[in-house]
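**Student:** Curious how this folds, go ahead:
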Amino acid sequence: MQSALRVFLDCQGGVRGCDRTFFVQEMGYVNWVRDRFDSDVHLLLTSLNAANGGRQITVNFLGQKNYAGKMDTLVVTTLPNDADDVVRRNLLRTFQLGLAPFVARTPIATRLRVGLMNGVTAPTLNARSAKDRWNLWLYRVDGNINASGEQLVKTTNLSTSLSAARTTEQWKINIGGTGSYNERDFKVFVPNATTPTKRDTVSVVVLQRASNVNALFGRTINAHWTAGLKVSGGFSEVLNQKLAMRLSPAIEYNYFPWSEATRRQLTALYYVGPNHYRYYNSTVFNQIAETRFNHTMLLALTQRQKWGNTNLTLEGSQYLHDPNRNHVTLSGFVDLRLGRGFSLNFRGSASRVRDQIYIAANAQSERDILTQRQQLQTNFRYNVNVGVGYTFGSIYNTIVNQRFGNLGELGRRFGSFGG
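**Tutor:** Coordinates of the predicted model:
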């Protein structure tokens, strides 16, 4: 339909339930285009964690071309156990409502109908008015077992986590604990002790275990400022830490009001406090136990706009007993939509590392280095990814054809394109 409204769907950050194929099938009275520069309405979806464990999805209706300057915003809140079909149908209903004023200005407006289901609506409950026997607390328990192997290598991973959270407009409380067990079994061929021309198989087992408990308490001061406290304790064989305990008062400032958090954030976070360590092996600084103060500053910029999105973080920490023991990391990603069908993205991080006071003094064996049984000493870390993409062709083809949609593991080499 050349006269129908042209809509571009933009689900940034992998919004749950954003099923373009489903929306194309259910809303055939609009043209779903593949590029925002061809659209009359740009649907920009962003999401944040909700206090109930679900997500708060913000749908921005941004008018373009003949609809420039016309915009609206609607919000969908999901429950943590909502099925994907429930989420996408709630989004579908929201799209239909939000696009109605735009469709009303097209030639097909005479065929548009809006009404109420069964003629009634249910009152909306909020956290203040609802009687909640859990007093706004949300609990979660997770466990995971993963095993993989082949003839010479076997891997077993076990992990578990428990968490409790309570969120109000004034308070944010998160309490949790995690545990992990990683075992890798390598079969290594070595010369036979009596007959060197023969080889024996020796099993080499590498274990990595860790556990951690933590708590975060945050108190809203005003639209920009938040104060809090971070507490944690645990152990890690990889980091040579038999015991690690931390206590850090924190303060956070957001340049933009938190009401705009789904679209943009510019935050500065600072925390300082003592850290107590006990080590499995004496460190390179000849310590078997120590208590050190450190402080950390973190600057973060997050934007989700119709031209793309950015997420940049600059973090620096320093031990107060020795300013030379510090750590600086710059990380993030930038995803730009520069023109019709053309996209450019950067992702990566770079760290200057000079705070590994936990490194064991004893020389690491070749086996430890190859299996990364313990954290290796380093002065820097980095990773970089640059991507570019260009799509061209029909902007109106929204036909859905799922045939040959499952090619199996070996068939994935053929890839996929289109519907």
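**Student:** rest of the way, CA atoms for contacts and neighbours
**Tutor:** OK.
**Student:** chain center to stretch 2-13: distance?
**Tutor:** Offset of stretch 2-13 from its chain centre (CA atoms, centre = their mean, to the nearest Å): 25 Å.
**Student:** Give me the buried stretch members for that stretch, please.
**Tutor:** 4-12 (16 or more other CA atoms under 10 Å).
**Student:** Let me have these in JSON lines, adding distance to residue 225 and secondary structure as columns.
**Tutor:** Shown next, in JSON lines, are the buried residues of stretch 2-13 (distance: CA to CA, whole Å; DSSP: H, G, I helix; E, B strand; the rest coil):
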{"residue": "4", "distance to residue 225": "46", "secondary structure": "coil"}
{"residue": "5", "distance to residue 225": "42", "secondary structure": "coil"}
{"residue": "6", "distance to residue 225": "41", "secondary structure": "strand"}
{"residue": "7", "distance to residue 225": "38", "secondary structure": "strand"}
{"residue": "8", "distance to residue 225": "36", "secondary structure": "strand"}
{"residue": "9", "distance to residue 225": "34", "secondary structure": "strand"}
{"residue": "10", "distance to residue 225": "31", "secondary structure": "strand"}
{"residue": "11", "distance to residue 225": "29", "secondary structure": "strand"}
{"residue": "12", "distance to residue 225": "27", "secondary structure": "coil"}
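**Student:** for comparison, sequence B:
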Amino acid sequence: MMAKNTLVTITIALFLLSNVAIAQNQQETDTLNGDQKIMVFLDCWRCNDSYIQEEVQFVDFVRDKEDSDVHLIITRERSGSGTEYTLQVLGRGSFLGQDNTLTYFSYDSDTDDEERRGLVKFVRAALFQYVSTTSALNQIEISYTSSEESLDVQRNDPWRSWIFEINGRTSLDGEESRKSIEFSGGLSAERVTKLMKTEIEYEYDYNERTFSNIDSDGNNNESVFITRSHRFEGNQVFALTDHWSTGLFTNARNSTRNNYDLSIGAGAGIEYNIYPYEQYSEREISFVYIVGAEHRDYTETTIYLEDSETLYSQRLSSRVEFTQPWGSISGRANFQTFMHNFDRNRFEVNMRLNFRIFRGLDLSLSGRYSLINDQLNIPAGDISDAEQLLNLREQFTSYSYGAFIGLEYTFGSIFNQAVNPRF
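**Tutor:** Model prediction:
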């Protein structure tokens, strides 16, 4: 038994030593060939990291910011016709103070492959100024393709920046004693420019759930539960200055779950951003104030004995977002109250934090909390067990909450350049 254990130990030791030798030999070969690469820390949420690392071979990607020569932060933001990526490049060590920012735009009409190829092109461009100071420049070729035709198409836009969308989704699942079908669809029109944003959207949702059971007499009993809703929103936002904007908002909805036969509302608001809007990809602290009116026709008489009513409300909200080398933090706070009774109000706060405590150790925190005192639409009468279990009807509550915490610690080799898709 002892001899067998000794043999296993020797085998493992030889395996580890062979891998160390291979790695050391590869490192020496790279040095002899003069392939002097800069080390890059890729900091990108919801990006295809593996694809970027596979396609950008003239740098070494490392897994910790402290080991990098360059810190590449990529953020993304939805716009009227696609997604805008902001590439913020921060120099470290010998490159300290040599920072740069590039912007890449991917249209909704781009396929996933076109989008990721376009992003990689801009990653290469963002890193080139740093690579040009190393011997790796000898292995890089630069090419340029002129496309006057594509430029003309962009200058002569017959749609005048309008983007239209029609969508529909359905799903079906079930088993012997139950089945469900869901359908949702909608229409939208959107036009976004630097000075104005117009959004029009309609959505329809339908959900049908059927349950069956066979009683002692052999009869098949079925229970069918249906929820449906319609929702329309129209928003018009105007840019006033680098820090101020204003907007007009309209909405209409119908919902069996929320006890609305019809609800129609309109409002106007103003927003102030402490930082210029052009810095949205790095930092934002904004405040919004909106006043509005809404007329409601209820499906059932409410707990306040109302079949219909007109309400006036005001809302104050704030948004904070920072994306920095140490991590990111975002938060939203919202306070809304009805004018006729300030006790009928709602306060909501959401926070998310990703923070690097020290080398290799990352902390993730998120949480939400709501104080709810504005449910004027709750129908009178008791809620059935089926309505409660299946969430068929909005239920009375004075608060809601949620929280998440996570820690991640990594150690080992600082390089993560290789991509291996096998198995």
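**Student:** TM-score of the superposed pair?
**Tutor:** The TM-score (TM-score structural alignment, normalised by the length of structure 1) is 0.88; 390 aligned residues with a CA RMSD of 1.9 Å.
**Student:** quick one: the helices in the stretch 51-200 of structure 1?
**Tutor:** Using DSSP state H, counting those that start in this stretch, the helices of the stretch 51-200 of structure 1 run over 84-103.
**Student:** coming back round to it: could the buried residues of stretch 2-13 of structure 1 be laid out in a markdown table, adding distance to residue 104 of structure 1?
**Tutor:** Formatted as a markdown table, the buried residues of stretch 2-13 of structure 1 follow (distance: CA to CA, whole Å):
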| residue | distance to residue 104 of structure 1 |
| --- | --- |
| 4 | 11 |
| 5 | 10 |
| 6 | 13 |
| 7 | 14 |
| 8 | 18 |
| 9 | 19 |
| 10 | 22 |
| 11 | 24 |
| 12 | 27 |
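**Student:** Tell me the counterpart of residue 296 of structure 2 in structure 1.
**Tutor:** Aligned counterpart of residue 296 of structure 2 in structure 1: residue 277 (TM-score structural alignment).
**Student:** scratch that, residue 54 of structure 2 is what I was asking about
**Tutor:** So residue 54 of structure 2 corresponds to residue 25, using TM-score structural alignment.
**Student:** who's in contact with its match?
**Tutor:** Residues near residue 25 of structure 1 by CA atoms under 8 Å, 6 or more residues apart in numbering: residue 400.
**Student:** Residue 201 of structure 1 too?
**Tutor:** Residue 201 of structure 1 neighbours (CA under 8 Å, 6+ apart): 187-190.
**Student:** Now do the SS call for it.
**Tutor:** strand (DSSP: H, G, I helix; E, B strand; the rest coil).
**Student:** Residue 19 of structure 1 versus that one, what's the distance?
**Tutor:** Residue 201 of structure 1 sits 51 Å away from residue 19 of structure 1 when distances are taken as CA to CA, to the nearest Å.
**Student:** cool, and residue 387 of structure 1?
**Tutor:** 24 Å.
**Student:** Ok, residue 372 of structure 1 next?
**Tutor:** Taking CA to CA, one finds residue 372 of structure 1 at 40 Å from residue 19 of structure 1.
**Student:** What of residue 332 of structure 1?
**Tutor:** On the measure of CA to CA, residue 332 of structure 1 and residue 19 of structure 1 end up 26 Å apart.
**Student:** and if you look at residue 360 of structure 1?
**Tutor:** 50 Å.
**Student:** okay, these two: which has more neighbours?
**Tutor:** Higher neighbour count among residue 360 of structure 1 and residue 19: residue 360, with 25 against 18, using other CA atoms under 10 Å.
**Student:** can you tell me which residue in structure 2 aligns to the more buried one?
**Tutor:** Residue 360 of structure 1 maps onto residue 379 in structure 2, by TM-score structural alignment.
**Student:** Next, count neighbours for the residue lying closest to its match once chain neighbours are set aside.
**Tutor:** Spatial nearest neighbour of residue 379 of structure 2, excluding adjacent residues (CA to CA, 6 or more residues apart in numbering): residue 302 at 3.9 Å. Residue 302 of structure 2 is flanked by 18 other residues according to other CA under 10 Å.
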